[in-house]
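Q: I'd like to go over a predicted model; first the sequence, then the structure.
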Amino acid sequence: MSPLPSLSATPRIAFLASSITVAQQALEQMRLRYGHHSPQDADVICPLGGDGFMLQTLHRYGMLGKPVFGMKLGTVGFLMNQYREDDLPQRLALAEPAHLRPLEMLALTESGTTTGSLAYNEVSLLRQTRQAAHIRIDLNGQTRVDELMCDGVLVSTPAGSTAYNYSAYGPILPLGSHVLALTPIAPYRPRRWRGAIVKAETEFRMQVLDPYKRPVSVTADSHETRDVIEVTIRESRDRQVTLLFDPEHNLEERIISEQFTV
């Protein structure tokens, strides 16, 4: 069932588009056909572009609590629906919701500053130089990995588990599973450790063991902080976004299908 407040009349739609030409052309056509409202005044937000632009939209307008129906006009569109100009109000009326909670990241840098950010896909720690990173991993205050020598390590949400996490040989997580994936990136020691699946309530604390010789950056979706010495990650308790999908291509089915792709 769609969360739109009233579907008897044409919903108020806020159209947004990435900077690529085809998306800007579609933006003009959709606004001419269906009108345009600001995100603050709209019933639903409709970004036109790829997954990167969808994440930008969620970061910018997620706090409004408006459902988001994206349409693919970019390179990657796992979080998007097929672009069609016709019958948008009917598609919105039939759309199925997927409720996502972002990760909250808090990073402490060598200079003593702290940086916070949200991540709807993943938070990843990555080495900044040719030398491997050395990272200690605590879960809920208990050390689980004394020293991980690696290119990096990431924490992924179910919605993001088919992205960078999957490329790093991490598990695909079903929506609604209430778990997160902890996945090492090119681990050297311990050589046999391949990560873990943990409860969504888990708090992660990553400590960089040799930050001056082996500097590490952290990226929450596309927001990067360099020269970190400690990073805390947990699922947000008070932030949630709702994505809308055509019933024949809902997000849960896409995640299941990814596990059977050869």
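A: All right, it came through fine. Numbers count the residues shown, from 1 in each chain.

Q: alpha carbons only for contacts and neighbour counts from here, please
A: Noted.

Q: Would you map the strands across the stretch 101-250 of the chain?
A: 103-109, 114-119, 122-127, 133-139, 142-150, 152-156, 179-185, 196-199, 204-208, 216-220, 223-225, 228-235, 241-245 (DSSP state E, counting those that start in this stretch).

Q: roughly how far is the fourth one from the heart of the chain?
A: I take that to be strand 133-139. 22 Å (CA atoms, centre = their mean, to the nearest Å).

Q: cool, the fifth one as well?
A: Average the C-alpha atoms of strand 142-150, do the same for its chain, and the two points are 25 Å apart (CA atoms, centre = their mean).

Q: buried stuff in it?
A: E147, L148, M149, C150 (16 or more other CA atoms under 10 Å).

Q: got another, please set it beside the one above:
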Amino acid sequence: MQPASVPVDRDLAARGIGLLASHGESAQAAARLLQRRYSWADERDARLLVALGGDGFMLHTLHQMLDGGEVRPVFGMNRGTVGFLMNEWRLDRLAERIAAAKPIKVAPLTMTVHTIHGDEWTHAAINEVSLLRETRQAAKIEVLVNGRVAMPELVCDGVLVATPAGSTAYNFSARGPILPLNANMLALTPIAPFRPRRWSGAILPDDTRVCFRVLDPQDRMVSAVADQFEVRDVSQVEISLDRSRSMTLLFDPEHALDERIAMEQFAT
């Protein structure tokens, strides 16, 4: 029970709001300020979390919740580098900001990987699943869509599948399309394609199952990466969206993720 002297607008513990911070110096300094200003629920019991850091820390927080099986809304504040998934850092009126926040649902991809050694790995990806060549030789990859061969041989440095939330990240750097959050689509984007040289990728319905089969996986080795989780020496990768594990990010209405993703199409 919180002391009666704690002002209502500073008693975040009573609202079930907990605090997380990355190990970065800026995030830790911000956390100390917030801990002096507000009371907080224990992060293990909190029904909502405030996360301090950058996009990498937000992805880490979301993955921890997915792995733990307890998904809770997250209000991020940028104390990192880019902060595309975060709100602006401000110390004051935090309870009011959270109460007025716009909820944005993001669903992760599920990556199932088979390796040349007979291992199988399954991992979630909030931004993208990417395949990348491990050697100086280009990768050769067969692309299947819903069980049908869509491209018999893609010769490239790699290929990726991105969610709308991740379409402005690695996908956009690889010249893939920006997808509005409500588009219900996935981006399939090649990375430095050599053959077919002019193929720029595809936009697929988000209920599509994508499979990549690595051709000549012993000599032209390929790794698979789901956000920050990497598996090397892969032979086949299956990717699909899992709406049953959707997560909620909270944003200031004037800084909401869906509008910022749409406006990225006009960035120069």
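A: Received it, and whenever you're ready, just let me know what you need. If you're wondering where the values come from, they're calculated on a predicted model, not measured in any experiment.

Q: before we move on, the earlier item: could the strands of the stretch 101-250 of the first structure go into JSON lines alongside distance to G50 of the first structure?
A: As requested, these are exported to JSON lines (distance: least, CA to CA, whole Å):
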{"stretch": "strand 103-109", "distance to G50 of the first structure": "21"}
{"stretch": "strand 114-119", "distance to G50 of the first structure": "17"}
{"stretch": "strand 122-127", "distance to G50 of the first structure": "17"}
{"stretch": "strand 133-139", "distance to G50 of the first structure": "32"}
{"stretch": "strand 142-150", "distance to G50 of the first structure": "30"}
{"stretch": "strand 152-156", "distance to G50 of the first structure": "19"}
{"stretch": "strand 179-185", "distance to G50 of the first structure": "24"}
{"stretch": "strand 196-199", "distance to G50 of the first structure": "28"}
{"stretch": "strand 204-208", "distance to G50 of the first structure": "30"}
{"stretch": "strand 216-220", "distance to G50 of the first structure": "18"}
{"stretch": "strand 223-225", "distance to G50 of the first structure": "17"}
{"stretch": "strand 228-235", "distance to G50 of the first structure": "24"}
{"stretch": "strand 241-245", "distance to G50 of the first structure": "14"}
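
Q: between the ones you listed, which one is nearest to Q29 of the first structure?
A: strand 241-245 (21.1 Å; CA to CA).

Q: Show me what the closest one is packed up against.
A: The elements that strand 241-245 of the first structure packs onto, with contact taken as 3 or more CA pairs under 8 Å, 6 or more residues apart in numbering; DSSP states H and E, are strand 96-100.

Q: The second structure: matching residues for the strand it packs on?
A: Using TM-score structural alignment, the residues of the second structure aligned to strand 96-100 of the first structure are 102-106.

Q: what's the mean distance for the matching stretch versus the first structure?
A: Superposing on the first structure and averaging over aligned pairs (mean CA distance after the TM-score superposition for the first structure), stretch 102-106 of the second structure comes out at 0.4 Å.

Q: What range does the helix ranked longest in the first structure cover in the second structure?
A: What stands out as the longest helix in the first structure, according to DSSP state H, is helix 21-34. Counting by TM-score structural alignment, helix 21-34 of the first structure pairs with residues 25-38 of the second structure.

Q: Show me which positions of the matching stretch end up buried.
A: Neighbour-count burial for stretch 25-38 of the second structure [16+ other CA under 10 Å]: A27, Q28, A30, A31, L34, Y38.

Q: cool, stretch 93-108 of the first structure as well?
A: For stretch 93-108 of the first structure, by 16+ other CA under 10 Å, it's 93, 95-98, 100-108.

Q: ditto for stretch 233-250 of the first structure
A: I233, R234, E235, S236, Q240, V241, T242, L243, L244, F245, D246, N250.

Q: ditto for stretch 88-95 of the second structure
A: In stretch 88-95 of the second structure, counting by 16+ other CA under 10 Å, buried: L94, A95.

Q: ditto for stretch 168-188 of the second structure
A: For stretch 168-188 of the second structure, by 16+ other CA under 10 Å, it's 168-172, 174-181, 185-188.

Q: matching residues in the first structure for that stretch?
A: Counting by TM-score structural alignment, stretch 168-188 of the second structure corresponds to residues 162-182.
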